[in-house]
Every structure is written in C-alpha cells, then in structure tokens.
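Asker: Sequence and computational prediction follow.
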Amino acid sequence: MTKNNLKSKTAKGLATMSTSSIVVFTLQLLTTLILARIFSPEEFGIVSAVTIIISYTDIFWMMGIGPAIVQKKKLDNTDIKTGFTVSFIFGIICFVLVYLLAPYLTQLLKIEEVMILRIIALSFILNSFGVVSLSLLQRNLRFKIIVVKDIISTLSYGFFAIFLGILGFGVWGLVIALLIKYFVATGIAWFMQPIENPLGFSKSSFKKLIHFGGGYTISRFFSVTANQGDYFVIARTLGAHSLGLYNRAYQLMAIPAHLMGQVIDQVFFPVMSKIQNQNNRLSNIFILLTTVFATIYLPMSVLIFLLSEELIIALLGEQWIEASVPLKYLALFLFFRVGYKICDPIFRAKGFVYNRAVIQIIYAMMVVIFSYIGSQWGLIGISLGVALSLVCNYTIMVIITYKLINFNIKDFLRSLIPVILFMFSVIPFLIYLKNILNMTLTNNLMVVLLIIIIFSAWAFLSFIIIYFMFWSEFTKTQVKIVVNYMLNRIKK
C-alpha cells in the first residue's frame, strides 16, 4: 500500500469512526438518561458486579486472537480457520467454567444473583462467532461496516432495555438487552465478513497467533483489573447501591473517553502496524493525537468538574445526586483516562505486547491498592485513588513511548502547555458565572446549557490565540491537515 493511499484510508477511517463515535456517544447518553429513570442504582450495581467476572473471562476465551490477526504481516486462510476454532472452543470452555463456578464467584462479590451470571455467560459463545470476522474488517480498514455494527447494536440494547424495563422486568431487562446487543453485533460482523468452512486447526499457525496473543492476553488481564479494580473494591466494601452510583458516574465520564479509545484502536492500530518501522511517521501521529485530545478533553474536564451536580440532576434526576461526587473527581482527570490510549497501538504495532503487559500490571496494582486505601473515605476516596492511578499510568506510558519512537519532546510539550494554561485561567470565570446563574435560574439544565455556550465562545477565542502565539509550526501543520480534510468532507 502506497504512502498516499494509506494516508487517504487513514483519514477516511478517522472521519468515519469519529462520526460513529459521536452518534454512538449520543445514543448511549440518551439511553443512560432514560434507563436511570427506569432502573435503580442497586439494579445497575448488580449488573456492574456481574460484568466484572465477565470481563475477566472474556480475556481468556479470546486469547488475543483478534489483535493477532490484525497485526500479523502475512495472513492466510489457515490462520483465519485456526483463530476461529480456538476462539469458539475457548468460548465454550469459559461458559462451562463460569456456569459451574457461579455460586462461588457471586459470593466473592457479595451478590446473590447466581442465575444472572450464568445467563450473561452465554455472551462468550455468542461473541466467539464474531471475533475473527470483526478482526478481518478492522485489518482491511472497512470502517463503515464497523460503524454500522456499533450503531445498530447500541440501538438494539437501548430499545430492549427501555422496553423490558417499562414492562417491569427489573434487572433482567438489562441482562436480556445486553445479550441481544452481543447477538446483533456478532450477526452483523459475520454477515459482512463471512468465513467459509471456518473450522480448522494448524499447530504452527496457532503458535504464531498465540505468541502475540499471549502477550496481549496478559496485558488485557491487567487492563481489565485496572478498569474493574475499583468496581471490585466498591462491591466488596460499599455494596451494590454505591457501585450503581459509581457506575453511572463512571459511564458518563468514560463514554467519550471509551469511544475515542475505540477510534484510536480500530483506525490507528492497523495503520500503525503497516508503518511499524517508520518512527518519524509514528511520532507525527502521536503528537497530533495528543494535541487533539488535550484541546478537547482538558477543557471538558473543567466543565464537568464544576457542573457535576447540575449535570447529574439534569441528566439522571435528583435520586442520583450522590453520583455527582465520583463524577466530579473522575472528570477532572479525563485527559489522562483517554491520553494513554494513544500509546497502546504504538506498543502493539511494534510488537511490544509483553512490555505493555508489565505496565498494565503496575497500573492494575495501583488502581486496586489506591482504591482500597481510598475506600475508607467512601466514593470520594476511591475516585481520587483511581485518578492518581491514571496520572501515574499516563506518565509511564509516555516515557516508554518516547523510548520506542523518539518523538520530539518540545513539540509534545507545546501541544499540552497552552491548553493547560487556558484551562486554569478559565476556572475563576466559570465559578463566578456558575454562582450568578444558580442565583438567577432554577432550571439546572438551563444553567448547564448557558455555561457551555459561553464557555464554547471563550474556548474558540482562546484557541485562536493559542494557535498563533504558542503552537509550533509542526502542530499548526497537523491542525491544518485535520481542518482542511473536515472542510473537504463537508463540501462533498
């Protein structure tokens, strides 16, 4: 693939996946708002607790086969058949194990819903049919199909969760809707990327896939520990009600971060795999993405921090007001939550999956330890413990990335410092504006909307100042590329 052709496909993929992220983000947000008025914090807490176990088991039945198929330089039909067979067999094994061990696993999390865990475990078998198909779509940069899958599966979850919730299914409404989402996503991936005669096995192919997949699996295990460690601590120390509150707050904060992480993973991982030996091009992508993320997420974190109570009341209702506490402190560190995801595809493209696993071990240990220490102060303490872990993890990832691709440190700092200065300069103004509006308006949603509008205007002016006075010529060039491409897409 030529350099220009790769650039074109990357730009199209980025535009497509970004559009998808906005659509899916909107759908998930609307679903969250509606479901919060149908289901209780305890019901969300039960599903969140069960999901902890499912997340861990997902790692082992997948065995990193999907990413290995994306990353492998030369892929043949034997690899595809071997990958499908291994994923399917491991999916069945994990389902049987979870089904048999469900009574002990639920006791570990201090919940009683054994049958819920057993039913959700069916997702292992459902998802095993789509792993290879989805990986091939990603490898071939067929992002429009992935977009369709994400949107339709999200819609299906929202529709059935709301419908079953209204009918009074309770927590089972969320469980059934989740299984339907998996079924729809797998069905679309399989239909759009079918695999003829998928069963087959090659020992040599298995060894090659599992070498990469093994390192990825270790990394994923500790990644899940990092992402679910705080949930586990809350389930053990504070109970399902607190876990439900924390889950909704975390989801509101994590939706934009998670979706941008998907864009990075699904678009840039296959692209970076194709240019894995070209450090200069990898450095350009890394700094460009850092600039974009800093510009978006640092100001966003300030807004959510200052408006956490108003947002929770306006979006979820007054019964969820306690969720504003974890939302406030988690949102303040939003950039670190998404920033390290830029480094992940670089590690995998370079084949440094075992190095990444070591970092994930450190990160996971920090999340569990800091969360447990913080649990003495309730959800505030746990939120701050998670935030501290995010900052440490981001710092480690950037340092190792520098050693891998030797990016320009000055350009990297120039992409961050101006936005950080703007963020701190605007805080006093926003606090003053919030106090004035709260005294004059009683509608929380109106307060939020007015502050966002005024802040957006201020941010636009500040962006112009930053662009001309602080950013380097390199950063300006990258911003021009993005803006020009977006304008051309709009014209078309």
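Answerer: Sure thing, it's come through. From a predicted model like this one, the values you see are computed outputs, not experimental measurements.
Asker: C-alpha only now, for contacts and for neighbours.
Answerer: Fine.
Asker: quick one: Ile145 and Lys9, what's the gap?
Answerer: Using CA to CA, to the nearest Å, Ile145 is found at 14 Å from Lys9.
Asker: Helix, strand or coil: sort out the nearest residue to Gly165 once chain neighbours are set aside for me.
Answerer: Excluding the flanking residues, the one nearest Gly165 by CA to CA, 6 or more residues apart in numbering is Gly173, at 5.5 Å. When the structure is reduced to helix, strand and coil (DSSP: H, G, I helix; E, B strand; the rest coil), Gly173 reads as helix.
Asker: got a list of what Gly173 touches?
Answerer: Taking CA atoms under 8 Å, 6 or more residues apart in numbering as the definition of contact, the neighbours of Gly173 are Phe160, Ala161, Ile162, Leu164, Gly165.
Asker: next, the one to line up against it:
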Amino acid sequence: MFSERDAMTGGRKLTETTISGFGWTSLAVGARALLQVIAIIFLARLLAPEQFGLFAAAMVVGGFCAIISELGVSPAIVQRPALEPRHIRTGFTLSVAMGLVVGLVAYLLADAIARFFQMPELAGVVRIMALGFPLRGIATVAEALALRTFRFRWLALIEAGAFGIGFIVVAPILTLMDFGVYALVGAYLTQNIVRTLILLVGQPHENRLMLETRAVGELLYFGTGFTIAKFCNYVASQADNMVVGRWLGPVALGLYGHAYQLMAAPAILVGQALDRVLFPTMASVQSQPERLARAYRGGIFACATVMLPAGVVIAILAPEIVHILLGPNWASAAVPLRFLALGMLFRTSSKISDSIVRATGAVYARAWRQGVFAMAVFVGALSGQQWGLIGVAIGVLCALALNFLMMAQLSLRLSAMSWRTFGQAHLPGALLALILGGSSFTIATGLRGTGAGSVPVVGGTVLVAALLVPLLIWMRPQLFLGPDRERLLLALANVGPMRMRRGIALLQRRVS
C-alpha cells in the first residue's frame, strides 16, 4: 500500500508543499505560454495559415479523444485514500488498452473526420497524431503517482521542457525541411515521446498487466463520473463558439474567440496551477474535514485576491489591451472582453471547487452540474446573440456565474464550510478590486485624455496598481493576507528566496 503521501501531510509541511508546488506549476504554465508565443511568432513566418488550421482541427479531435482514452484513471489514482499495487497494475492496463483502442479508432475514422471538417488533408494528419494516444496512455499512471506524492516541481519542468523540445527545437527544424503541417505533428509526437520517457524513468511503478475486477470497478466508478463531467465541461467550452459561428458568422467568431482567449489566459494560468496542486493536496486530507476546509478556504482566498482585481483592471484597459496584442483591426473585440473579464473569478474559482469535489470523490454530483453549465452556456449565448457579441458575452457571463454558485454550494457542503466564511474569503479580493479599479479607471482616463497611446496607458495604469498592492498589504496585513496569514507567512518564509524572506520577516512582526 502506498504511504509516501501520508508522510507529507503534516500541517506546516503540507502548506509549504502546496505553496512551493503552486509556484513551480505557475512558472511551468507561464513558461509554456511564453514558449507557445515564441513558437507561433517563428512558425507563423514559415507555415501558411491553412496549415495551422489543419493542425488546430486535428487538436480538436485530439482533445476529445484524450477525454475518452483517459477514462479518469489518473485522477482516480490520485484521489484514492488507500492505493494498492492492484490499483496500479489495473490502472496501467486500462490506460494502455484505452490509448491503443482510441488511437486505432481515430486512425480508422480519419477519412470520416476529414469529410466532417471538409478538409481532405486532415486525414493524414489525424492518422499520424493517433500514434500519440498510446504514448499518453503508457505514462498516465506514472504522472498520477507523481502528483499523488507532490512532485510538482519535477512535473512542471517536464511539461515545459517537453513542449520546448517539441515546438521550439523539432518544429522549426522540420519546417525548414519543408514538412509543412507535419512539422507541427512531429513536434506534437516528440513532446509526447519525451514526456512519456521521462515519466516512466523518473516515476517507476509496477507495470505488469492485470485486470482485477474489483480494482476495475473502484477506479472506473470514480473515473466514469470524472469523464462525464470533463466531457460536459468540454461541451460548455465550445457551445458559445458554435452559437457565434452559426448565427453571427466567421468574422464575429474571430472577434469573440480572441476576446475569450484574452480573458481565459490569466484565468487558465492561475486556475490550472491551483487545481493541479490543490487536487492531490486535498485528496491527501479528504478524511480530515477541518484541514480540507482550510485548504479550500486558502484556495478561494488566493483565487479571489488575484482574479477579482485582475478582472476589473482588464475590463478597464480592454481597448488598449486589444490594440497592443491583436492590433487595430480587432478593436471590436474590446467590448465583449470587458464583460468576459468580469467573469474571470467565476471561471477560476470553479476550478478550485472542482479540486475539492474530485478530492472527495463526489464526481457524479459534479457531473450533472457541469451538464447544467453546458446547457446554460448554450442558452445564454443563443439568447444573447440577437444583441450581437455584447449579448453573447453577457449570456456567457451569467452561465459562468451560475456554475460558480453551483460548484461553491457543493464544495461548501463537502467541506462543512458556511456561506459566511466563503464570503469572508472573498472580502480582501473585493476590496483590492474596488481600490485598484478606482485608481486604474482614474489613471487610464487621465492618460487617455492627454492623447497617450495604448502602451503608455496600460504601462502607467499597471505600474500604479503594482505599487499599490504591496503598499496596501504592508498597511493592513491582517486584512489583505486572509485568515490564515500566520501559516501563509511561515510557509513563504520557508520556501521563498532569501530576499523575499527578509520582507516576510518584517510582515510577520507587523502581523504579530
């Protein structure tokens, strides 16, 4: 029976591990985003837009196949309170088998997929990409065990490194050799090969094939509920695009898609990092309600403190952000971005709620809520499209708010936390949003009045906001550092760099 995790769940140790893991995971997600930008800048000058379109269509198929092939085995292994060798062997067998089956089905259906997308060249791309599904299946259990034992730093380096080798090294070389879209496919396969090899070597486990009936039932009971919820969430992420494309046309879809991406980028950075760290952390204390509630409260506090002010500032600076990142031809994307930015907290906080729900095994309660969420996105977008992109953005914002409340209600029930405590965890973020929103609006309006360009408006506003945050924390640490401030500062003092530790020591004196 695996007990490595149990040795790491002491209060201070777990807090330090969580903070360190969040830091490393955030760096990895940020590094990968930066590498993606670098790859796009370079490859966009070597490949035609239609080649990127072929790869994007293949990745849509790949995303759907990944949901089916995983069968929730990885999170089931992370979540299990007592993990035995039979679970490891059965999980490995299921993952390998499903990877092979899904890869074979994708290979055989490649022509039908190409006809559906009306892209004849897509068939060859899908067939080669199908080779990657068995690779991911082979590494599924190793990754789950690494998460279970809190190897966040190692996993973060693998994710960023494998992507860099694939898309920064291999893709340009293959592109210069005139492989066209297959340069991107080769980069994708290289990324998966590197990732799989490192995971298998660095996280060895029992890999003899076995299908024990009881272990299959225990893993798939959780895994099936997880897969249903993930599928519904995937539908929710595409429903608004489908409505905009069908009823408002390709130009509107391009504007809306870019606006949504600008909103989602920071939300994904924070949400993915928190979720990847909090899920195994919460799973390790799922039988200890007090510690589970504290972990959840800390997660929503961190989320609200970052995303509420960020959403307000992005909404204020939306025209300039669009102009800088997308160019003057995309100015119409600023209005939907303003409304969508206000939903950044809802999108990110739902990820935190997902963590506690999966950690406690309540996957079917999560699944039907994600089904309602998918329906709400579709209805909201469809109802709003008669008022254009503004109406769609407002409809999606309402759906995000509904999902936020549904998942919060479930999380509070599982953690035995009150709505009052939930609200108090959001108070520091709300106050920061109010203060930074007021100052940002004043500064941005003033700079616009002087005729300043987009870069000075954004730069000046963000600079003042960045100076205000540490000042406010220094003036009122009891308020802005949340209810677990002493534990938070102690953990930061133990895991942070030396220069940070000096400042934390001063804050500790003020708090005490």
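Answerer: Happy to help now that I have it. A quick note: this is a predicted structure, and the numbers were derived from the prediction, not measured.
Asker: before we move on, back to that, among the contacts of Gly173 of the first structure, which are in helices?
Answerer: Phe160, Ala161, Ile162, Leu164, Gly165 (DSSP state H).
Asker: Just the buried subset of those, please.
Answerer: Judged by neighbour count, with 16 or more other CA atoms under 10 Å as the criterion, the buried members of these are Phe160, Ala161, Ile162, Leu164, Gly165.
Asker: Most distant residue from the centre of the second structure?
Answerer: Most distant residue from the mean C-alpha position of the second structure: Thr450, 38.7 Å away (CA atoms, centre = their mean).
Asker: do you know how far it is from Arg485 of the second structure?
Answerer: 42 Å.
Asker: tally of neighbours for Lys203 of the first structure?
Answerer: By the criterion of other CA atoms under 10 Å, Lys203 of the first structure has 10 neighbours.
Asker: element containing the nearest residue to Ala58 of the second structure once chain neighbours are set aside?
Answerer: Distances taken as CA to CA, 6+ apart put Val126 closest to Ala58 of the second structure, at 5.9 Å, once the chain neighbours are dropped. In this assignment (DSSP states H and E), Val126 of the second structure forms part of helix 122-129.
Asker: The first structure: which residue goes with Ser350 of the second structure?
Answerer: When the structures are aligned by TM-score structural alignment, the residue of the first structure matched to Ser350 of the second structure is Tyr340.
Asker: quick one: that match and Ile436 of the first structure, what's the gap?
Answerer: Counting by CA to CA, the separation of Tyr340 of the first structure from Ile436 of the first structure is 37 Å.
Asker: Of these two, give the one with the bigger neighbour count.
Answerer: Comparing Tyr340 of the first structure with Ile436 by neighbour count (other CA under 10 Å), the higher total belongs to Tyr340, at 20 against 12.
Asker: Count the neighbours of Ile151 of the first structure for me.
Answerer: For Ile151 of the first structure, the number of neighbouring residues by other CA under 10 Å comes to 18.
Asker: What lines up with it in the second structure?
Answerer: The criterion is TM-score structural alignment: under it, Ile151 of the first structure has Ala160 as its aligned partner in the second structure.
Asker: in the superposition, what's the average offset of the helix or strand where that match lies relative to the first structure?
Answerer: Assignment of secondary structure by DSSP H and E places Ala160 of the second structure within helix 152-163. Superposing on the first structure places helix 152-163 of the second structure at an average distance of 1.7 Å from its equivalents, by mean CA distance after the TM-score superposition for the first structure.
Asker: Over to stretch 435-446 of the second structure?
Answerer: Comparing stretch 435-446 of the second structure with its match in the first structure after superposition yields a mean distance of 3.3 Å (mean CA distance after the TM-score superposition for the first structure).
Asker: what's the answer for stretch 18-31 of the second structure, then?
Answerer: If you overlay the two and look at stretch 18-31 of the second structure, the average distance to its match in the first structure is 2.8 Å (mean CA distance after the TM-score superposition for the first structure).
Asker: For that stretch, give me every contacting residue.
Answerer: For stretch 18-31 of the second structure, the surrounding residues in contact (CA under 8 Å, 6+ apart) are 150-153, 156-157, 159-160, 269-270, 272-274, 276-278, 281, 491-492, 495.
Asker: 6 Å instead?
Answerer: Outside of stretch 18-31 of the second structure, the residues that reach it under the criterion CA atoms under 6 Å, 6 or more residues apart in numbering are Phe152, Arg153, Ala156, Ala160, Ala273, Val277.
Asker: JSON lines for those, including distance to Phe42 of the second structure?
Answerer: Conversion of those to JSON lines gives the following (distance: CA to CA, whole Å):
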{"residue": "Phe152", "distance to Phe42 of the second structure": "30"}
{"residue": "Arg153", "distance to Phe42 of the second structure": "28"}
{"residue": "Ala156", "distance to Phe42 of the second structure": "24"}
{"residue": "Ala160", "distance to Phe42 of the second structure": "18"}
{"residue": "Ala273", "distance to Phe42 of the second structure": "27"}
{"residue": "Val277", "distance to Phe42 of the second structure": "32"}
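Asker: Out of those, who's the most crowded?
Answerer: Using other CA under 10 Å as the contact criterion, the top neighbour count among those goes to Val277, which has 27 neighbours.
Asker: Run through the neighbouring helices and strands of the helix or strand hosting Gln251 of the first structure.
Answerer: Taking DSSP H and E as the criterion, the element that holds Gln251 of the first structure is helix 240-263. The contact analysis (3 or more CA pairs under 6 Å, 6 or more residues apart in numbering; DSSP states H and E) places helix 240-263 of the first structure against helix 41-62.
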